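Asks: fold the following.
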Amino acid sequence: MANTKEVELLGFWVSPFVLRVEWALKLKGIAYDYIEEDIFNKSPLLQRLNPVHQKVPVLVHGGRAVSESFLILEYIDETWKHSPLLPRDPYDRAMARFWASVAEGKLLENAWIAMCSEGEEKERATELATEVLAHIEGLIKGKAFFGGEGIGYLDLAIGWVSHWLPVWDELGSMKILDPAKFPATAEWSGRFVEHPLIKENLPPRDKMVVYFRDRRRSWMMASKSHA
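Replies: Model (predicted):
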């Protein structure tokens, strides 16, 4: 196990990108110091460690910084090789990376747009997000986790679906994660958030609702002002 202070994580309490890194560290049993960032008033430390994007998460290991959550997950998996997150088979590894990227670029992005928009834009974004979720349904059907019997890379990559997406559905008056349409995904979602290490490391739902309601309002006001 790594000594505390050898590993540091700069994050933001409600960021699904940060949480997937925390989950990986917890699953691997890696001790780390957590540094909460104010993403609306970025610290000099964050700007120094991630000067290109100035975003969280940033993992600092032995004084060296790694940014971008998917890259951090792979760094963690390659550095601490016990309890591997990525599949051993090269094809399965490639597919895990592929679907993680698709879920990020198509499902997450469109779910956010759907929550923060109205009319045709909302309908189109909801449709696109649902299409991706249909593919994910096929991937998880008949499995406990995307990683097999245990949580793996793809579970961590799309774990936000289980805790964030229901909040976005509620605030956006939509139903992307519909258990009737996607029963296998819904079952996986419940199984994922009930895993002890995941359950103990989730942002409070009531606090999330307040935060994302404000973000939705700000996003929609900004969109209308630029229309």
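Asks: every contact and neighbour count from this point should use C-alpha atoms.
Replies: Fine.
Asks: name the SS class of Ile35, please.
Replies: strand (DSSP: H, G, I helix; E, B strand; the rest coil).
Asks: which one is it nearest to, not counting chain neighbours?
Replies: Among residues not flanking Ile35 along the chain, Leu10 sits closest, at 4.7 Å (Cα to Cα, 6 or more residues apart in numbering).
Asks: isn't Ile198 up against Phe192?
Replies: Yes. Between Ile198 and Phe192 there is a contact under Cα atoms under 8 Å: 7.1 Å.
Asks: for comparison, sequence B:
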Amino acid sequence: MAGSDVKLVGIRPCPYVNRAQIALNLKSVEHEFIELNPYTDRDMLVKLNPVHKKIPVLIHEEKPVCESLIVVQYIDEVWTNGTAILPYDPYDRAIALFWASYIEEKWSPLLGELRKAEGEEEKAALMEKIWQGMALLEEAFLKCSKGKAFFGGDSIGYVDIALGGFLGWIKATEILAGRKILDGEKTAGLVGWSERFLLDKAVKDVIMEPEKLAEIYQRYQASKAN
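Replies: Down below sits the predicted model:
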């Protein structure tokens, strides 16, 4: 792995990898992107992340940093140029960490469950949970943003990255499940936020088109069935 002092290991469709890409872009960190498929390049991944065996892995000065939200925090603390990703204020920082944890542990897994759901009853039950979560996130956005463009205020912050990394897959899940998740009536604040987030120069070349993601998912599911 000679070359760049900073390397990011992962695959482009992965929302967790996208988080790290966005953070690196926000800090204008030049880096080498190393394609690694966690399903086929298992041996290399085990060497880089022997505990979780997951992507992304950030390699800085030959030292690996694992887990996407930890990677984002590391990037923010090492490259102090530009706007901070995590708030300086201890309370605001705690709130950002809380909502990122909620997205990671409670809300985002529901998207995967919805994509796999069979039958209208199962989909309806999952959508109820997803909408309940979206209502909480809508309220969090209104409070954290304080009337500004992002959870982080005037610029993209930690919660923006935590949730925004999933935007491609949120829209792909809408296609695959035939259900609306980002609803202009129920979550108007988040709809506007998502549009601004995807247009930001740090993001727009990172998140893949939802139609392409849906196609990738269907192809992967078909390969598993064979």
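Asks: ok, now which ones touch the residue mapped onto Ile156 of the second structure from the first structure?
Replies: Aligned against the first structure by TM-score structural alignment, Ile156 of the second structure finds its counterpart in Ile151. Applying Cα atoms under 8 Å, 6 or more residues apart in numbering, we find Ile151 of the first structure in contact with 85, 145, 192.
Asks: which of those does the second structure keep?
Replies: Comparing the contacts of Ile151 of the first structure with the second structure on both residues aligned by TM-score structural alignment, their matches' Cα atoms under 8 Å, the contacts found in both are 85, 145, 192.
Asks: quick one on the thing from earlier: in strands only, show me the contacts of Ile151 of the first structure.
Replies: Within the contacts of Ile151 of the first structure, no residue falls in strands by DSSP state E.
Asks: how much space separates Leu10 of the first structure from Ala186 of the first structure?
Replies: 31 Å (Cα to Cα, to the nearest Å).
Asks: quick one: residues contacting the residue nearest the centre of the second structure.
Replies: Centroid check for the second structure by Cα atoms, centre = their mean gives Gly165 as the closest residue, at 2.4 Å. Contacts for Gly165 of the second structure were tallied using Cα under 8 Å, 6+ apart; they are 15-16, 18-19, 207.
Asks: if we can go back for a sec, and the contacts of Ile151 of the first structure, which is closest to Phe98 of the first structure?
Replies: Nearest to Phe98 of the first structure among these: Leu85, at 14.9 Å, using Cα to Cα.
Asks: ranges for the strands of the first structure?
Replies: Using DSSP E, strands in the first structure cover 7-11, 33-36, 58-61, 64-67.
Asks: what about those, which gets the closest to Ala180 of the first structure?
Replies: The closest of the strands of the first structure to Ala180 of the first structure is strand 7-11. By Cα to Cα, the value is 34.7 Å.
Asks: and that closest one against the second structure, how far off on average?
Replies: Comparison of strand 7-11 of the first structure with the second structure after fitting gives an average deviation of 0.6 Å (mean Cα distance after the TM-score superposition for the first structure).
Asks: read off where that strand ends up in the second structure.
Replies: Residue span in the second structure matched to strand 7-11 of the first structure, by TM-score structural alignment: 6-10.
Asks: give me the contacts around the matching stretch.
Replies: Residues outside stretch 6-10 of the second structure that contact it (Cα under 8 Å, 6+ apart): 17, 20-21, 30-38, 55-61.
Asks: which position in the second structure pairs with Trp164 of the first structure?
Replies: Checking with TM-score structural alignment, Trp164 of the first structure has Trp169 as its match.
Asks: so how far is Arg19 of the second structure from the nearest residue to its match once chain neighbours are set aside?
Replies: Of all residues not flanking Trp169 of the second structure in the chain, Pro210 sits nearest, at 6.4 Å (Cα to Cα, 6+ apart). According to Cα to Cα, Pro210 of the second structure and Arg19 of the second structure sit 16 Å apart.
Asks: who has more neighbours, the two?
Replies: Counted by other Cα atoms under 10 Å, Pro210 of the second structure and Arg19 do not tie: Arg19 has more neighbours, with 27 against 20.
Asks: that one: what's it in contact with?
Replies: The contact partners of Arg19 of the second structure, by Cα under 8 Å, 6+ apart, come to 68-69, 72, 161-162, 164-165.
Asks: helices of the second structure, start to end?
Replies: Taking DSSP state H as the criterion, the second structure contains helices spanning 15-26, 42-48, 68-78, 90-102, 108-116, 120-145, 158-164, 167-177, 188-199, 210-225.
Asks: make TSV out of these and add distance to Gly3 of the second structure.
Replies: As requested, these are arranged in TSV below (distance: least, Cα to Cα, whole Å):
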stretch	distance to Gly3 of the second structure
helix 15-26	17
helix 42-48	17
helix 68-78	19
helix 90-102	33
helix 108-116	35
helix 120-145	39
helix 158-164	27
helix 167-177	31
helix 188-199	30
helix 210-225	30
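Asks: read off where stretch 179-189 of the first structure ends up in the second structure.
Replies: Counting by TM-score structural alignment, stretch 179-189 of the first structure corresponds to residues 184-194.
Asks: how far off centre is that stretch?
Replies: 18 Å (Cα atoms, centre = their mean, to the nearest Å).
Asks: name the residues that touch it?
Replies: With contact meaning Cα under 8 Å, 6+ apart, stretch 184-194 of the second structure is reached by 134-135, 137-138, 141-142, 149-150, 164, 167, 182-183.
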